[in-house]
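>>> with the input below, show me the fold.
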Amino acid sequence: MLAPREIDEYLLPTERRVIRVRQHWAVMFKHIWQTAVFILLVVGVEQYMDGSTTAAVDVLVDNLAFYLVLVAVLRFTALTILWWVERIVITDKRVMIAQGIIVHNVGMMPLGKVTDLTFQRSLSGRILGYGTMVVESAGQIQALNRIDYMPRPEEIYEALSELVFGEKGKTRATGALAKPRWRR
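Sure thing, here's the model as predicted:
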């Protein structure tokens, strides 16, 4: 299994890791819901058919129900492991997503190609603390164009903006402090 420190093997000697996160746990709601509904359906059908047929059919229905529930639990376990090993890594030079157990995939986008950066939050995202990061690159669709269920999107947006567009409060050309346009 991919340990959190193993993603660092993809870093170049000249780059430094700024952020390393996995998708927000809310991404698992869909899988939890699907698994629970499927198990309830299987158990409901099994209970409905129990006792209404012959003993041989009852045993067959019980065994089928058991194996269907087992497959649902194994599927949920595999999806949870996939979520756990997936990492979103932002360095001072690029953004990467590493995912997969058997087939390991690493997607990458250089920060120099980023032309626009946006994050979006739904109501549930505001409540639970996740959002969607949209990274655009000079009219091209990149592998990391959209990252859903990004945890703490404001912090990551701010850190990524500083990396892409210069330090916070400083202009890129001179490095001097930029004049604030408004006061709060």
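>>> when you work out contacts or count neighbours from here on, use the C-alpha atoms and nothing else.
OK.
>>> now do the strands in the protein.
Per DSSP state E, the chain carries strands over the ranges 17-21, 87-91, 94-99, 105-110, 116-120, 130-136, 146-151.
>>> export the ones you listed to CSV and tack on distance to Y48?
Below are those laid out as CSV (distance: least, CA to CA, whole Å):
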stretch, distance to Y48
strand 17-21, 45
strand 87-91, 44
strand 94-99, 41
strand 105-110, 45
strand 116-120, 45
strand 130-136, 41
strand 146-151, 39
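>>> could you pick out the longest helix of this structure?
If you go by DSSP state H, the chain has its longest helix at helix 55-85.
>>> so for it, what gets flagged as buried?
58, 61-62, 65-66, 68-69, 72-73, 76, 80, 82-85 (16 or more other CA atoms under 10 Å).
>>> and of these, the nearest to L128?
Looking at these and their distance to L128, the nearest is W83, at 17.4 Å (CA to CA).
>>> now do the contacts for the closest one.
Going by CA atoms under 8 Å, 6 or more residues apart in numbering, W83 touches R22, Q23, M28.
>>> one more, so I can put them side by side:
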Amino acid sequence: MGFLAAVSDPHIGRHLLREEGEVIVDEVRKHWVAFVRPALEASLGLSALVAVPFAHVNLGWILLLACAGLLLHAAWLTLREARDRFVITNMRVFRVHGVLSTHLATMPLSRILDISVRKPLHGRVLGFGHFCFESAAQEQGLRDIRHVGSPDQRDLVIQRVVQRAGLRGPRVPN
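Just a heads-up that it's a prediction; the model follows:
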């Protein structure tokens, strides 16, 4: 495993209840659209870096610091988005995110009352959407999941897992 892969991996496996038979049904990474802002910042930083040799001698170091700041911020944003994972298991859904510290938000399948899928116009064109989970609890750590690729298929996966767990009642035959 390379350095970048090791740094950007949130190690989902250590959050699973293997002894209880929990298995991953789907691991959702951010859609590529979430990486557009960091890519634009990095491009701006690199293009400004090219301009450093043409800058005035007394102002060149300021431009160099600005370039370094932009590139570091772009790297931070990229790492933040790469480490953000939404996981669907046979028992629960959870989200792991964070760079220096890790935040884990979990919701058992039995507590999911409603899932809203929001697809803005550009999301419909580019193939992403946002999930909004509703549960009986007022405040929860797992409410909005943004930039989910193929949101309709992922919604069906969650509905299938909930149905197979027997949490929505028996299927009515046609």
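>>> quick TM-score on the pair, please.
Superposed pair, TM-score by TM-score structural alignment, normalised by the length of structure 2: 0.80. Supporting alignment: 165 aligned residues with a CA RMSD of 2.7 Å.
>>> if we can go back for a sec, farthest-apart pair in the buried residues of helix 55-85 of structure 1, please.
Greatest spatial distance among these (CA to CA): D58 and V85, at 40.8 Å.
>>> buried stuff in the helix or strand hosting A5 of structure 2?
Using DSSP states H and E, A5 of structure 2 falls within helix 3-8. Buried residues in helix 3-8 of structure 2, counting neighbours by 16+ other CA under 10 Å, are found at S8.
>>> swap in stretch 149-162 of structure 2?
Using 16+ other CA under 10 Å as the test for burial, stretch 149-162 of structure 2 gives G149, S150, P151, D152, R154, I158, V161, V162.
>>> so P151 of structure 1 versus N105 of structure 1, what's the distance?
21 Å (CA to CA, to the nearest Å).
>>> distance from stretch 136-150 of structure 1 to the middle of the chain?
How far stretch 136-150 of structure 1 lies from its chain's middle: 14 Å, per CA atoms, centre = their mean, to the nearest Å.
>>> re the thing from before, which of the contacts of W83 of structure 1 are still contacts in structure 2?
With both residues aligned by TM-score structural alignment, their matches' CA atoms under 8 Å, the contacts of these that structure 2 also has are Q23, M28.
>>> and the longest helix of structure 1 with strand 94-99, angle?
160 degrees (axes from the mean of the first three to the mean of the last three CA atoms, to 10 degrees).
>>> if we can go back for a sec, and the helix holding A5 of structure 2, how far out from the chain's middle?
Chain-centre distance of helix 3-8 of structure 2: 16 Å, with CA atoms, centre = their mean.
>>> with stretch 89-96 of structure 1 instead?
On the basis of CA atoms, centre = their mean, stretch 89-96 of structure 1 sits 16 Å off its chain's mean C-alpha point.
>>> start and end residues in structure 2 for that stretch, please.
Using TM-score structural alignment, stretch 89-96 of structure 1 lines up with residues 87-94 of structure 2.
>>> do you know how far I19 of structure 1 is from V73 of structure 1?
Noted for I19 of structure 1: a distance of 32 Å to V73 of structure 1, by CA to CA.
>>> cool, and A26 of structure 1?
Separation of A26 of structure 1 from V73 of structure 1 (CA to CA): 18 Å.
>>> so what's F165 of structure 1 up against?
Counting by CA under 8 Å, 6+ apart, F165 of structure 1 makes contact with R172.
>>> ok, 10 Å please
For F165 of structure 1, the contacting residues are L111, G112, V114, T115, D116, L117, T171, R172, by CA atoms under 10 Å, 6 or more residues apart in numbering.
>>> what is the burial count for T14 of structure 1?
The number of residues packed near T14 of structure 1 is 7, by other CA atoms under 10 Å.
>>> tell me who's in contact with it.
By CA under 10 Å, 6+ apart, the contact set of T14 of structure 1 is D92, K93.
>>> re earlier: can I get the contacts of W83 of structure 1 in a markdown table including neighbour count and distance to I147 of structure 1?
Shown next, in a markdown table, are these (neighbours: other CA atoms under 10 Å; distance: CA to CA, whole Å):
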| residue | neighbour count | distance to I147 of structure 1 |
| --- | --- | --- |
| R22 | 19 | 11 |
| Q23 | 20 | 9 |
| M28 | 15 | 15 |
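>>> and the longest helix of structure 1, how far from the chain's centre?
From the chain centre to the centre of helix 55-85 of structure 1 is a distance of 25 Å (CA atoms, centre = their mean).
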